[in-house]
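Colleague: Whatever this is, show me its structure:
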Amino acid sequence: MGIPGLIHAIGAGERISLSRLAVTHLQHTERPIRIAVDISIWLFQVQAGRGGRNPELRTLFYRLLKILALPIHPLFVYDGKNKPPFKRGKAVSGRSYGSAPIIRLSKILVDLFRFPRHEAPGEAEAECARLQRAGIVDAVMSNDVDTLMFGSTFAVMGFSKESGTNKAAATHVTCYRMDSAGEPSSVMLDRAGMILFAMLSGGDYLPSGVPKCGSKLAGEIAKAGFGADLLEIIDSDCDDLDAKLSEWRERLQYELEENESGYFQTKHKAVRIPDTFPDRTILSYYAQPVVSAAGDLGAIQQRLVDAWDKDIDVVELRRFAADTFEWNYRSGARKVTKLLSEPLLSYRLRLGRQASAFAQNVSRLSNSNVPMLQKIYKSRSSYSTDGLTEFQLDIVPVDVVGLDILADEPNPPLPSQESTISGDEEEELENEGVSVPQIPVKKRVAKRYDPYTSKKVWVFETLAIIGIPDVVENWKREQAEKAAPKKPTARKTGPRKKGPIDPGMKRGSILKYGTLTKERTGISSYKSAALLEAAVAAKSPSKPSLSSSPATID
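Modeller: Now for the predicted structure:
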């Protein structure tokens, strides 16, 4: 779905990293944030994937890994049979949609990640908004503001790369909050205004809208309160409904022509509101979508009580990747291990399982004695997570994932010496058909990923506190000791013993050659010279005087 121009009418929203949104919620509530995901939007977006087998499903696989790594409880919602029969002027078949290959395979993949899913009675976006308003989930993840029009009070959209980062991966979302308990609204239109905006400027159910009514004018009409008046008339279900709708159209038409109330920047005499506006069927799709009844919400909530935080069957997930993405042989098993190791580590740290598992003397596939998760090497905060603190730890990937890579068949030998190895075994081979340059050029060889050796990984401080509290406490104690001011050294007091400059010279020997004096005011230079001469003569009468014009040493 999508309503062109509505995003500009409601405002920019708050841009925040999905990591910070999830971790902050965990800190405040001591549980992961529950998010209803309109997976139909995801499945539409991932169709842009290219290369390899089933690229769109592979893109979904990577997105699920991101969700697994964060403290998020997702609920994936699929479109149901009772959604509107057409969209953007095209017929939509609910039965064929549910049986499409991408839909069927996506459900298998979601199940393998042990995430719960739910089939909506009608459109997934409307059902997500219904679940969020009922408190079953905390937020709705979509890519359109339509979810706000369906009544959601907290929506996260636009999961994508943030500008200014050197990473291509999606990291940030845009948050929109409607008026709710204790939360100020960040949206400049209410739900009724959004519905009227869609009817006037055009949306999925009414692409053409009202002639000559663009998104800017539709926004001005919606902000003037005509949407709230329209829904009040429709919800009243009174006998004189047609008369009240006619009165509403006349008032809107008068304001467009005369702008008596100053709702608009200028008069719009060319815009004519049709006598058939609004189409009640189209309006019902927006204002009264088919969603779960109040009596069904309790059953949905009960089903979700134990639906999250399940152990993932990595063997079945690896088998799915081999069949669907052609990640075969041991190289495919290494790739799955590489992709799963860090998300699984974060997932198990949050559950408090990883530390206890390695505290026991369990057999490790790597046969390595390298201690895992026993020491924090350093901390960091990055722009991609909006400054969340992360800790660097040691892991052995194959021991975290627990996938026996050697159980897979080894990669077949290369067909010829001139072929290159693909995937994570890629290396440079010489081509005999190319002349060797006179100056040797160093070729860059990609090092094969080894899941049996120790790797440094980053985990969020909040998850580390849950999973390895003792290690975090030791780290903080060490940092506090380093930051503590050093105690000042005690200074020795008392007079310093003075000795001769030359150890071989006896004390007072310099007096044989002269006397150190301080010039005093009132004593002439002549009298000073006489006193100095008399002093020297008294110490050594047998020796002649040094000079008749002595110098005063200050």
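Colleague: alpha carbons only for contacts and neighbour counts from here, please
Modeller: Fine.
Colleague: What segments of the stretch 351-500 of the chain are helices?
Modeller: Ranges of helices within the stretch 351-500 of the chain are 354-359, 397-401, 461-467, 469-483, based on DSSP state H, counting those that start in this stretch.
Colleague: so where do the strands sit in the protein?
Modeller: Counting by DSSP state E, one finds strands in the chain at the ranges 14-17, 33-38, 72-78, 86-87, 90-91, 117-119, 139-141, 154-160, 172-177, 379-381, 389-395, 455-460.
Colleague: thinking again about what came up before, mind giving me JSON lines with the helices of the stretch 351-500 of the chain and columns for distance to residue 411 and mean neighbour count?
Modeller: Below are these laid out as JSON lines (distance: least, C-alpha to C-alpha, whole Å; neighbours: other C-alpha atoms under 10 Å):
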{"stretch": "helix 354-359", "distance to residue 411": "31", "mean neighbour count": "16"}
{"stretch": "helix 397-401", "distance to residue 411": "18", "mean neighbour count": "24"}
{"stretch": "helix 461-467", "distance to residue 411": "37", "mean neighbour count": "21"}
{"stretch": "helix 469-483", "distance to residue 411": "40", "mean neighbour count": "13"}
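Colleague: and for comparison, fold this next one:
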Amino acid sequence: MGITDLWKLLEESERKFSLEQLSSYANKNGKSLRVAIDVALWSFQVRSSVVGDCSELRAMFFRFCRLYEYGIRPVFVFDGPHRPRYKRNKEIDTTPSHTKFTRDLKELIKHFHFSVWEAHGEAEAECALLERLGFVDIIFTGDSDVFLFGGRHVVRRWPKERQELLSCYDLLWIFDTTKLDRSDLILIGLLRGSDYDTHGTKGIGINSSSQLARCHLHHEIMDDIQLFGRDYKLDNERVQHLFDDLTYELHHNTCGNLKRKRTNVVLDAKFFDFSIVIDFIHPTTKIGSITSENMELAQQLEKNLSYHYEPDWLNLAEFAQVSFKWPAEYLLKRFSSVLYPGFMANKLRRQQPSFKRKRPNDEPSTQNSATLSQQEEFHQSSLMLHMKESKEDDVVKITQSKMSNNDIRLYRVEWDISTFEAFQQIVQLKLNWLDFRDIDVDLLKEVQDVDSFSSVKRQWVDANYIHYTYPSIALEYQNQQKKNNNSFLILPLKRT
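Modeller: Just a heads-up that it's a prediction; the model follows:
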């Protein structure tokens, strides 16, 4: 979605990074990577790639597990009730979405202690301003209109495979390679067509429109719109001058940017739709609306994105069991394989001196403590104690080391089984061991005689984390490596 063929035009500026690389860059500065996610695009992607009962929600769950493992703090941005009535020349439903999938998705987000943000209108416009205001570092969306709304750092697609590299874009990279800035992209959208006017101008393709944009004939009028905001009074005479200048350029190629003169092309006299231009340059957004309610919501969002919160393990496990109809034994196996590595990785991150620590009263809670049973309170407090303390016996040994793709030294550590037992203890507390056993016998067969811990007990982690948190174990490994390096047979010197 967005401007037709714009992604092809921007291919030259694309750079590839893994999700792990992106998160590690932020971790170097003691921060978690903060991302804004266009929910509509994510929902469309999972809907087109999975089948089966609750498959969309389940696919979202596995994506959330990856975000959690890498310590990424996301805000999921939903389209708002004031998005345009027409998009791609079709009337769309502008009422808030209250489908079961949306309700379940928001509950899943809540259990992971991620953030939800309801946009005023278009989610991609809200994402762009969240990034420009510094709430997030990166935007996840496949809608190229995000650049026209002012988005600067964009990841186009979620990786299908764990080590798959992501297509990453930056407005500075785009300008360096194509010499196109944001206002140029807006003009391309007006000439080529976008989600809000798919017609564009007949005979003007993505290449011709970008070549015209590089003439910068539109810069002055768009700079004024940028300066004066939504109160700008459009001068029809200036629009006519722009129309004449672009037409003359098409027919005579005075700037020399066109590959050939386009004397047969006639611009649409109404191509400069001011309502579209002003919505791109100054979109009406919730985060940009200064009201006491929105300010309070923005402060809460900033706090939730700035600190790392553990998932609400008790309710997350219970929700997953009911939603996915997983027998308790199968759920424990799945949680162990996709969430235990993140459980330990985030425990390590919290011990680092650069980690931004929460104040005691900052811990979010989805339940009133008075409603917790004594058993639940005991397990909650035990888990918090386990997460805050790092013990030398958490790590059995370091088995390997290597350099990552982004030149970070990694250690492969073997965790002690007590950490795994602590994780499972809290996860299974509210599971129903009788439900769903007869729904899918194959699931139960799949987990029989499988040692869950053996598949997750070894994990690659940042070596610096180990040196700081478990110094004696790191030193022992280094000494062993030196010993191994000096263990070759060396013949004694011949006596003279």
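Colleague: And the TM-score between these chains?
Modeller: Remark: TM-score between the superposed chains equals 0.80 [TM-score structural alignment, normalised by the length of structure 2]; 450 aligned residues with a C-alpha RMSD of 3.3 Å.
Colleague: about what we covered before: out of the strands of structure 1, which is the most enclosed?
Modeller: strand 139-141 (a mean of 28; mean count of other C-alpha atoms under 10 Å).
Colleague: what would the strands of structure 1 look like in JSON lines with distance to residue 200 of structure 1?
Modeller: Output for the strands of structure 1, formatted as JSON lines (distance: least, C-alpha to C-alpha, whole Å):
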{"stretch": "strand 14-17", "distance to residue 200 of structure 1": "27"}
{"stretch": "strand 33-38", "distance to residue 200 of structure 1": "25"}
{"stretch": "strand 72-78", "distance to residue 200 of structure 1": "28"}
{"stretch": "strand 86-87", "distance to residue 200 of structure 1": "16"}
{"stretch": "strand 90-91", "distance to residue 200 of structure 1": "20"}
{"stretch": "strand 117-119", "distance to residue 200 of structure 1": "31"}
{"stretch": "strand 139-141", "distance to residue 200 of structure 1": "26"}
{"stretch": "strand 154-160", "distance to residue 200 of structure 1": "23"}
{"stretch": "strand 172-177", "distance to residue 200 of structure 1": "23"}
{"stretch": "strand 379-381", "distance to residue 200 of structure 1": "46"}
{"stretch": "strand 389-395", "distance to residue 200 of structure 1": "47"}
{"stretch": "strand 455-460", "distance to residue 200 of structure 1": "47"}
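Colleague: Just tell me which of these ends up closest to residue 286 of structure 1.
Modeller: strand 86-87 (12.4 Å; C-alpha to C-alpha).
Colleague: from the chain's centre, how far out does the closest one sit?
Modeller: Chain-centre distance of strand 86-87 of structure 1: 34 Å, with C-alpha atoms, centre = their mean, to the nearest Å.
Colleague: same check, this time on stretch 4-14 of structure 1
Modeller: Using C-alpha atoms, centre = their mean, the offset of stretch 4-14 of structure 1 from its chain centre is 22 Å.
Colleague: buried set for that stretch?
Modeller: Using 16 or more other C-alpha atoms under 10 Å as the test for burial, stretch 4-14 of structure 1 gives 4-6, 9-10, 13.
Colleague: With distance to residue 334 of structure 1 as added columns, please give those in JSON lines.
Modeller: What follows is the buried residues of stretch 4-14 of structure 1, written out as JSON lines (distance: C-alpha to C-alpha, whole Å):
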{"residue": "4", "distance to residue 334 of structure 1": "44"}
{"residue": "5", "distance to residue 334 of structure 1": "46"}
{"residue": "6", "distance to residue 334 of structure 1": "46"}
{"residue": "9", "distance to residue 334 of structure 1": "48"}
{"residue": "10", "distance to residue 334 of structure 1": "47"}
{"residue": "13", "distance to residue 334 of structure 1": "41"}
